[in-house]
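>>> sequence? don't have it. structure:
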């Protein structure tokens, strides 16, 4: 086995600059970088999560984000309004039935975020530190291109990391990260994430 060498550097992702605005984002360290993907070690972070059942990535993301939008605009027990953060995540969970499960999340730059109003059916998730493989892609994330990007990321991981101690935790579950509002028609950034285990990453 070839040990994956960690040559990490601290990312500046804590504040992404988009269209002249500074947007909070969770910190990470890049521990491996290739031309078509990188492996990141994310630190602990807090997310507000909406569970959505459906068979469309796009429709489920819109439905979940509508609830998250209300939360960050004051629909929480403390009536606190938060500034928008990036990215918005949509995680696809391998279905046990004919209906898929999507978890739509927004990052909260607070160690103790307030609980959501009950009618929103949201939950606060505390993420432990863990590693993800990340592939960038432009344009809009849609039902007809997300699966292709996931397949491309898995193919790249198999190509570059075969023979190493890297483990893809679940090839059938993935996360799509979107960094831009829908009104931004050009210069868009999206990513697909897959949880991985590599030397130097904590168990997750």
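Now that the structure is in, tell me what you want to look at. None of the values given here were measured: they were computed from a predicted structure.
>>> CA atoms for contacts and neighbours, from now on please.
OK.
>>> State the number of residues packed around residue 122.
Neighbourhood size, residue 122 [other C-alpha atoms under 10 Å]: 20.
>>> Identify each buried residue in stretch 108-125, please.
Using 16 or more other C-alpha atoms under 10 Å as the test for burial, stretch 108-125 gives 108, 109, 113, 114, 115, 116, 117, 120, 122, 123, 124.
>>> Got another one to weigh against that:
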């Protein structure tokens, strides 16, 4: 019930990828299974999350505004995800892969990006642990929430991929209240 109310309050009105909830007794995170879908993505390497996310967002925004082989305008969707894949050492560059969900009407015939830095990702079915939070997000806030999620998952004995994580933002930068952000950790598949 509480999750349904949260979803209604946080709804952006934008098309979102389909997922189903996985039953859990945890109160501080959700488990979701996302269907296989296509996402428009771009990777930016560097050490600054906020700048990389902004660069990636603008590349993808140009793509949905018609910078594609069909010159098609594509509806904005939610969430905007960012896969954060840290480099191997303290001074290694992190790769930030920013992605927009491709709307349902373009899933079967996705316009090819004109920008060589934008690619169409065929994201397989994935199960993620999700922690939701409000307000304006940034690198520090998402890391704080990520650490809380890790603590909760360890408390519950959940197996998750530790090498990378996703951030997910659902709102326009102009929305001031009831903002919806998430951090995701991939569930480790049984070997």
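Looks like it arrived, so ask away. Note that the coordinates shown come from a computational prediction; the quantities given were computed from them, not determined experimentally.
>>> contacting residues for residue 81 of the second structure?
97, 98, 99, 100, 166, 167, 168, 169 (C-alpha atoms under 8 Å, 6 or more residues apart in numbering).
>>> actually residue 118 of the first structure, not the one I typed
Per C-alpha under 8 Å, 6+ apart, neighbours of residue 118 of the first structure: none.
>>> which position in the second structure aligns with it?
Under the alignment by TM-score structural alignment, residue 118 of the first structure pairs with residue 115 in the second structure.
>>> what's the answer for residue 129 of the first structure, then?
Alignment note (TM-score structural alignment): residue 129 of the first structure maps to residue 125 of the second structure.
>>> With residue 180 of the first structure instead?
Correspondence of residue 180 of the first structure to the second structure, assessed by TM-score structural alignment: residue 171.
>>> my read is its match is in a strand, agree?
No. Counting by DSSP: H, G, I helix; E, B strand; the rest coil, residue 171 of the second structure is located in no strand; its state is coil.
>>> dump the residue contacts of it.
Going by C-alpha under 8 Å, 6+ apart, residue 171 of the second structure touches 12, 78, 79, 179, 180.
>>> Save the residues you listed as CSV, and put in secondary structure too.
Output for the contacts of residue 171 of the second structure, formatted as CSV (three-state DSSP):
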residue, secondary structure
12, coil
78, coil
79, coil
179, coil
180, coil
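>>> Just the closest of these to residue 131 of the second structure, please.
Minimum distance to residue 131 of the second structure across these is 10.5 Å, recorded for residue 180 (C-alpha to C-alpha).
>>> Show the contacting residues for that closest one.
10, 132, 133, 134, 135, 169, 170, 171.
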